[in-house]
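1. need a 3D model of the sequence below.
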Amino acid sequence: MAKNRSELVSEVAESTGLTQKQVSDVLDGVFTSFTNVVAAGDKLTIPGWISIERTERAARKGRNPQTGAEIEIPAGYSVKLSAGSKLKAAAGTPNK
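-> Here you go, the predicted model:
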């Protein structure tokens, strides 16, 4: 089972017959596409697998954990990843 990028590249290369360099280049391209979609504020959906979108966070008040002083946290963006049905099914159900 792959646990990090190099192990993922090795596993995919072995299962597809591609070289590790080719797999690494494809992964770079996929992540560049993800980055471009998020930067543009669009949503990317790969049905059954994953959806990725940029979300907005409103400005809010927070507290400095060291001093307890109230601070203003500016509005910003975040990224939301949602698992599709195939990933959810692969996760299984907990035993009760």
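
2. switch to C-alpha atoms for all contacts and neighbour counts from now on
-> Noted.

3. need the residue closest to the centroid of this structure.
-> Centre of the chain computed as the mean C-alpha position; nearest residue by Cα atoms, centre = their mean is Leu81, 5.4 Å away.

4. another one to check against the first:
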Amino acid sequence: MNKQELIDAVASATGSSKSITGEAIDAVVSAITKAVVKGETVQLVGFGSFGQGKRAARTGRNPATGEEISIAAAKTVKFTAGKAFKDAVNGSR
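-> Next up is the predicted model:
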């Protein structure tokens, strides 16, 4: 499902217009992004939580030459699925 299909599904489920639904989805994504950038965790009960993770610096290899390269440390985005979401995916509900 892409963004437009998500907008169509939510608009259909709520009876709202697609333009208003698109703005609402954009606002939700923006709010989640801003919170995670600040280092906060966003918890959506029953769905999951978004937060920052850390990846340590490490040594890798260039696959073309086999030469060792150093890969810098980086922040990552992590998503942890909630129990209800996991149960729905696994068919327990």
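
5. so the residue nearest to the centre of structure 1 is in which element?
-> strand 76-83 (DSSP states H and E).

6. how far out from the middle of the chain is the helix or strand following that strand?
-> Following strand 76-83 of structure 1 in sequence order, the next helix or strand is helix 85-91 (DSSP H and E). Here helix 85-91 of structure 1 is found 16 Å from its chain centre; the criterion is Cα atoms, centre = their mean, to the nearest Å.

7. and for helix 85-91 of structure 1, what span of structure 2 is it aligned with?
-> Using TM-score structural alignment, the residues of structure 2 aligned to helix 85-91 of structure 1 are 83-89.

8. burial measure for Thr21 of structure 2, as a count.
-> Thr21 of structure 2: 20 surrounding residues under other Cα atoms under 10 Å.

9. meant to ask about Ala13 of structure 1, not that
-> 17.

10. please pick out the residue of structure 2 most distant from its centre.
-> Thr65 (33.9 Å).

11. which position in structure 1 pairs with that one?
-> Under the alignment (TM-score structural alignment), Thr65 of structure 2 pairs with Thr67 of structure 1.

12. so that match, which of the three states?
-> Following DSSP: H, G, I helix; E, B strand; the rest coil, we place Thr67 of structure 1 in the coil state.

13. returning to what we had before: the strand holding Leu81 of structure 1 vs structure 2, mean deviation?
-> Compared with structure 2 after the fit, strand 76-83 of structure 1 shows a mean deviation of 0.7 Å (mean Cα distance after the TM-score superposition for structure 1).

14. name the residues that touch that strand?
-> With Cα atoms under 8 Å, 6 or more residues apart in numbering as the contact definition, strand 76-83 of structure 1 has outside contacts at 38, 48-59.

15. again, only this time at 6 Å
-> Contact with strand 76-83 of structure 1 is made by Trp49, Ile50, Ser51, Ile52, Glu53, Arg54, Thr55, Glu56, Arg57, as judged by Cα atoms under 6 Å, 6 or more residues apart in numbering.
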